[in-house]
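J.: Dropping a prediction and its sequence here:
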Amino acid sequence: MPSGTHRFVFYTRPFTDVPFFELPVTIREEQAVIADSTFNLSAGEVYTLNVLEKEVGGEELSTLLYLRQERFHKMAFADSLLYVNFYNLSAVGYVDAHPEPSAMITNYDQATGTAIKEHVNIYYSLYRDDIPYPFTLINNQRPRIGFTPVPGHQLIPLQQLTRSQEPIVTPYNTIPLFLPDDTTGNILSRHWVRLDIVPPGGGGGGLIGVSDPSHRLFAPANGTIVSLTNLSDEGRTQLYTGGSGNAPGFFLPSLIRQAASGPYRQRSFATVSTIEFINKQVYMTSVMKTYDPPIN
């Protein structure tokens, strides 16, 4: 998109494959404007644009066009660390207006689950995946992902998060890509990341850690505790985390990316990721550095 002044307008529309401006005039005239704002975009910059609900409870839907100017493309990042920042862009009053029970676990392509409270603490935990590398089928099936806790990396505090719709970049948190006992020469990362979002004080019932992360006990109230399980997309199956007593949560793509590079069939690369909570949905964006193509 060229730099300069741009007007962004979002309309309602029918659920069809017909482009908006190819719809009959009579139908277009029936549609409502959801958001309409003008922004000046600078050359060479990267932006995140969201249409947000401002507040729950009004007679009419109140919306906001949210434009955040990113900084990651101007920052220096270490290759040995994962970087992730968080935003709670939910509407004012959303959690209180939706006390109904939420789905316990949802896949990323159906990421509608539990809203988080106004103020929360975020923790990370690491688990060994316990699967063979390079990835191979076992009895013609993908191996199940392991969940052996990594000592010293359980429920490590990352940050406090407060709901805000101010378009200000939040600080990035770091998580190790490789562990001290790595035996691959920093080629393959053998763990995955779980993020737990907990209100101050544990939200009534609190968090009880046990060795198997799929059977931690949580207070299952709406907005109390949400878990993000970040698993790899390449050659791995999802860890089973269903069943009663688990955290409402989401499966998300991994913060660690695996790719063929150089002489290696699989090599691990760090990402710079952003996770946004918007009402009962979660969105994740990841970028990574370029890497050497595989050598045939």
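T.: Received, thanks. Residues are numbered from 1 along each chain as shown.
J.: Please make it C-alpha for all contacts and neighbour counts, starting now.
T.: OK.
J.: quick one: the closest residue to L161 other than its chain neighbours from T285, how far?
T.: For L161, ignoring the flanking residues on the chain, the nearest one in space by Cα to Cα, 6 or more residues apart in numbering is V120 at 5.4 Å. Using Cα to Cα, to the nearest Å, V120 is found at 21 Å from T285.
J.: Please compare the first structure with the one that follows:
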Amino acid sequence: MKNERLYQRNELSFSFSAWLLALSFLLFASGCVKVEYSKIDDPAYLRVFNNLNYVQTLGSKDDKVPFLCMFINPVVDANGVPTGAEITGDFLDQREAYAPPYPSHIGTSTSVNNPEYPGKENVLVGPILNGFDLSSWAQVPSGRVRIMFAYRPKNTIPFFQLENHLKKDILIDTTIDLTTKEVYTLHLLQKDFVTKKTGVLLRQENFHKLPLSDSLAYVNFYNMSSKGFWEADASLKPENWRLRSFQGGMKDEMNVFLSLYESQTNLDHNSPTIPGFKGKYLANVKRNTETPVVSPYASFPLWAAKDANGIATNIWQRFDFFIPGMDITNNPFYAGNISNGGNWVSVNCLFNGQVGLTSNDNGALLPNLLVNIHSGKNNPATFATVNTIEVVNGRVYLTTIQRKYPAPIY
């Protein structure tokens, strides 16, 4: 089917020389290994993130490591232990800070660990819908489905090959409702930091149904942090200087402000901003782990810089989160103060998220919301995107979705 992108993986395992000989014969006879896909009638499209981050602190040293296996419509034995499933997503690790607009995990490393589902999984994926590439979403059965997540050891042995006593620890067992041809993002979350209660949040996305402009970039925001996280003692939270102001958490209601900078040649947060986009109010975000409502998208112009030529632009973005009543004009915290009681956090979006700003900047780092890529005769060309920024327990994540663009002409 022309709207499906299928990803090939070569995971051949065998233990006896006879299997090796038989496999060699088959490869010689056929010239390739054919991957069989099970057709799913009337599928929904699902993407899964494991937000159950684990850190080694004095308060968490005895916690279970949330390295998981996911089952959709599992088959279980009399003891409730999974013995099979209609769909299995094994080796599900904690999510990465950036989920780019294309499946970036295929063949990127020899590790079996998967930072999302489908991620590395070799499955049927979503089509192009309204110009958006859904190849980061897996096709799954629609209707009411049972979904289960089980703890598993952090090793490379597939779940169903583990010893029986290692397959009994079920984290979540629930049902979800999926409508045919709809797009869903499912989040595993810790909902209460004190009681350690966990659960899922299933969001039905709507970006592919909105009348979006190709000359505007879009972004929405979520705070899916646990109840009580920002109030908790610092010894219970991650110690990672790269998280900067986010590592202590942010308060349950924040206003988000956008600053657009003229060029990535100057990465100081005091560098020139685009007129009208210095601390511009964008959105209000409230902590929520229960209601799957889609946050409204805010936008900013793709060609806002004074030197914009309609082909490529070099602007970058900074998002400041303040408690209500504060903004960049009355910020009582200096740039290097990352311990401010959750009243102010910030994130800088530039390049690929690996280039730092000045040492006294309190902003975390994520990639630029705009995608610069070789397209057609232009190298680079800049494309607007649809983005989601999510804050979860001291971490900030960016998911970027992009419309299909013309292939390069060399």
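T.: Okay, I see it. All values derive from a computational prediction rather than experimental measurement.
J.: about what we covered before: which one's more surrounded, V120 and T285 of the first structure?
T.: More neighbours surround V120 than the other of V120 of the first structure and T285, with 24 against 13 (other Cα atoms under 10 Å).
J.: Do I have it right that I34 of the first structure meets T63?
T.: Yes - under the criterion of Cα atoms under 8 Å, I34 of the first structure makes contact with T63 at 6.9 Å.
J.: residues of the longest helix seen in the first structure that come out buried?
T.: In the first structure, taking DSSP state H as the definition, the longest helix is helix 25-30. Judged by neighbour count (16 or more other Cα atoms under 10 Å), helix 25-30 of the first structure contains these buried residues: R28.
J.: That helix: what's the following helix or strand?
T.: Once the chain leaves helix 25-30 of the first structure, the next helix or strand it forms, by DSSP states H and E, is strand 33-41.
J.: which residues in the second structure does the next helix or strand after that following strand align to?
T.: Per DSSP H and E, the first helix or strand lying C-terminal to strand 33-41 of the first structure is strand 47-55. Taken onto the second structure by TM-score structural alignment, strand 47-55 of the first structure occupies residues 184-192 there.
J.: if we can go back for a sec, wait, what's in contact with the residue nearest to L161 of the first structure?
T.: Neighbouring residues of V120 of the first structure by Cα atoms under 8 Å, 6 or more residues apart in numbering: 160-162, 197-200.
J.: Give me the buried subset of the residues you listed.
T.: Buried among the contacts of V120 of the first structure (16+ other Cα under 10 Å): 161-162, 197-199.
J.: I'd like these as TSV, with secondary structure and distance to G113 of the first structure appended.
T.: Output for these, formatted as TSV (DSSP: H, G, I helix; E, B strand; the rest coil; distance: Cα to Cα, whole Å):
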residue	secondary structure	distance to G113 of the first structure
L161	strand	19
T162	strand	19
I197	strand	13
V198	strand	15
P199	coil	17
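J.: one step back: the residue nearest to L161 of the first structure matches what in the second structure?
T.: Counting by TM-score structural alignment, V120 of the first structure lines up with M254 in the second structure.
J.: compared with the first structure, how much does the host helix or strand of that match deviate?
T.: Using DSSP H and E, M254 of the second structure falls within strand 253-261. In the superposition with the first structure, the aligned residues lie an average of 0.7 Å away from strand 253-261 of the second structure, counting by mean Cα distance after the TM-score superposition for the first structure.
J.: Now do the buried residues in that strand.
T.: Buried residues in strand 253-261 of the second structure, defined by neighbour count with 16+ other Cα under 10 Å: 253-261.
J.: Likewise for stretch 229-244 of the first structure?
T.: For stretch 229-244 of the first structure, the neighbour count (16+ other Cα under 10 Å) marks 229-232, 236, 238-239, 241 as buried.
J.: what does stretch 21-33 of the second structure give?
T.: By 16+ other Cα under 10 Å, stretch 21-33 of the second structure has no buried positions at all.
J.: And for stretch 102-118 of the first structure?
T.: 102, 104-106, 111-118.
J.: Sort out for me which of those residues are in strands.
T.: Taking DSSP state E as the definition of strands, those contribute 105-106.
J.: Can you give me the neighbour number for the aligned partner of R395 of the second structure in the first structure?
T.: Aligned by TM-score structural alignment, R395 of the second structure pairs with Q281 of the first structure. Q281 of the first structure has 18 neighbours, counted by other Cα under 10 Å.
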